[in-house]
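Visitor: Model the structure of this input:
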Amino acid sequence: MTRTFSLLFLFLFLASCGGGGGSSAGGKTSQIDASEVDNAGQVADEDSATDPAPTLAQTFEVNAKLTGFSANNEDKVQKAIELIKQVVASDKFKSRILNFKYNGKKTFVQNNGLTNAQIYQKILEGAEKLSPAKNNAMDVQLETYYVDANVIGYTMANIKTIYMNRKYLGSSDFPPYKVAMNMTHEWLHKLGFGHDSEATDRRPYSVPYGVGYIMRDMAKAID
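Guide: Model (predicted):
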């Protein structure tokens, strides 16, 4: 049975800064490995300041259609959705995206020719490749499956569905902030961003991994 959650929250503007695996190209499978969930994320420079998050960050929504979820797992996803919205609404999320670095430069790996600021804007606009309207929302179709493997979930470029492995989703070792990370990682594939299929040194600096780790760290501080 499919249920649709459209969680709408409006956050107040924050007064100052700091508030608050394979490539997806060509129809290939994109998955995230469980061994990489707890990797260290990059922290923005302490002295890097930005303007407050824009209105689009405050009004960002998450529209999730769920299939095959137990009541407990639905509840976990719903909590993850709330965390995603709180993180995106914050000034700190904007700062960490804009100040993300690879090899000393403010850039993501495999950034599709976009600057950090353009990637941040693309996230807020929420125009997925298969649903290209700019609706200021993360639109995801989530479906569970089970496999006794070291894969949290996966998707493919030519489908809207993101598959989530019940092996991890139902585990107490996989709290809502990790679900938020996984959802964000896979959704960024839906925006057209990819990463190396192998665990290369640069892969953590790709958009799905880099932003996913930012989401994980910030959501954990809230959760």
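Visitor: Every contact and neighbour count from this point should use C-alpha atoms.
Guide: Noted.
Visitor: what residues does the one helix or strand Asp75 maps to touch?
Guide: Element membership of Asp75, judged by DSSP states H and E, is helix 71-89. The contact list for helix 71-89 (Cα atoms under 8 Å, 6 or more residues apart in numbering) reads 5, 7, 9, 11, 20, 53, 57-62, 66, 93-94, 169-170, 175-180, 184, 215, 218-219, 222-223.
Visitor: The protein: helices as residue ranges?
Guide: According to DSSP state H, the chain carries its helices in the segments 55-58, 71-89, 91-98, 116-125, 166-169, 176-190, 207-222.
Visitor: ok, and for the first one, which residues are buried?
Guide: Of all the residues in helix 55-58, those buried under the rule 16 or more other Cα atoms under 10 Å are Leu56, Ala57, Gln58.
Visitor: now these in a markdown table, with distance to Tyr163?
Guide: Formatted as a markdown table, the buried residues of helix 55-58 follow (distance: Cα to Cα, whole Å):
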| residue | distance to Tyr163 |
| --- | --- |
| Leu56 | 28 |
| Ala57 | 26 |
| Gln58 | 28 |
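Visitor: Also this sequence, please, to line up against the first:
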Amino acid sequence: MFKVNLLSHDGYQFSDLEKLQKALSLFEAAMNTERLKSEIVNFSCVLGNKFEDNQGLSNQQVFEKLYAGEEHYAAGINFTADLILVLVKKRKPPFFILHPAIGFGMPGQKEINTYTWWFYRAELYELAGHFAHEWSHKLGFDHSYNPTPTRDFSVPYAFGYMVAEIAKTL
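Guide: Take a look at the predicted model:
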């Protein structure tokens, strides 16, 4: 059974913790569905039966790497997403910015940062997908910084969308 483990939560208020815990529970529940496993292994898009920016891995290997839970900051396979979450105070960007960032994770760092403007508006399933997306970076998966026609097919984006869609049904 795959686990989601909250190691720390900096910047979150006590009143935020229930929402945070519920979103993480949805992330964990989605990870333990056969549907998610099937969607990862059988993923296909305009690029064929593979993810964009997949480190040269097959879909089966992407699945195995995600479920191994071996973050760059934690030695060993533990079948657990070990999360270090930070809530960053930031106002919502102007309306004309069509796809504003909702958070970020810096390469090589442990933290998953989420902007306050989005956290307080997000549905639980959206948070689950966001945490999945950002956590996949901690496993070494990446995507283009700027929007491209195929960025949504990268492991972080596609995986995050899958988790969110499944979490929405739980």
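Visitor: The contacts of helix 71-89 of the first structure, buried ones only, as a PyMOL selection?
Guide: Buried members of the contacts of helix 71-89 of the first structure, defined by 16+ other Cα under 10 Å, are picked up in PyMOL with:
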select buried, resi 11+20+53+57+58+59+60+61+62+66+93+94+169+175+176+177+178+179+180+184+215+218+219
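Visitor: Which residue in the second structure aligns with Arg183 of the first structure?
Guide: Heads up, residue 183 of the first structure is Met, not Arg. Using TM-score structural alignment, the partner of Met183 of the first structure in the second structure is Phe131.
Visitor: swap in Leu83 of the first structure?
Guide: In the second structure, the residue equivalent to Leu83 of the first structure is Leu26, according to TM-score structural alignment.
Visitor: State the number of residues packed around that match.
Guide: Applying other Cα atoms under 10 Å, we find 25 other residues in the vicinity of Leu26 of the second structure.
Visitor: other SSEs contacting the longest strand seen in the first structure?
Guide: Longest strand in the first structure by number of residues, with DSSP state E as the criterion: strand 137-145. If contacts are counted by 3 or more Cα pairs under 8 Å, 6 or more residues apart in numbering; DSSP states H and E, strand 137-145 of the first structure sits against strand 61-67, strand 161-165.
Visitor: ranking the ones you listed by burial, who's on top?
Guide: Most buried of those by mean neighbour count (mean count of other Cα atoms under 10 Å) is strand 161-165; its value is a mean of 22.
Visitor: Which residue numbers in the second structure does that one align to?
Guide: Alignment note (TM-score structural alignment): strand 161-165 of the first structure is matched to residues 111-115 of the second structure.
Visitor: Repeat that for stretch 132-145 of the first structure.
Guide: Mapping stretch 132-145 of the first structure onto the second structure (TM-score structural alignment) gives residues 75-88.
Visitor: Return the set of buried residues in the matching stretch.
Guide: Within stretch 75-88 of the second structure, the residues that qualify as buried are Phe79, Thr80, Ala81, Asp82, Leu83, Ile84, Leu85, Val86, Leu87, Val88, counting by 16+ other Cα under 10 Å.
Visitor: Stretch 138-149 of the second structure now?
Guide: Buried, per 16+ other Cα under 10 Å, within stretch 138-149 of the second structure: Lys138, Leu139, Gly140, Phe141, Asp142, His143.
Visitor: isn't Val62 of the first structure right next to Ile123, touching?
Guide: No. With contact defined as Cα atoms under 8 Å, Val62 of the first structure does not reach Ile123; the gap is 11.8 Å.
Visitor: any idea how far stretch 51-68 of the second structure is from the chain center?
Guide: Here stretch 51-68 of the second structure is found 14 Å from its chain centre; the criterion is Cα atoms, centre = their mean, to the nearest Å.
Visitor: quick one: contacts of it?
Guide: With Cα under 8 Å, 6+ apart as the criterion, stretch 51-68 of the second structure contacts 2, 37, 40-45, 49-50, 77-80, 136, 139, 141-143, 150-151, 153-155, 158.
Visitor: what does stretch 103-123 of the second structure give?
Guide: The set of residues external to stretch 103-123 of the second structure that reach it, using Cα under 8 Å, 6+ apart, is 72-73, 83-92, 102, 127, 131, 134-135, 137-138.
Visitor: Any idea how far that stretch is from the middle of the chain?
Guide: Put simply, stretch 103-123 of the second structure sits 10 Å off its chain's centre (Cα atoms, centre = their mean).
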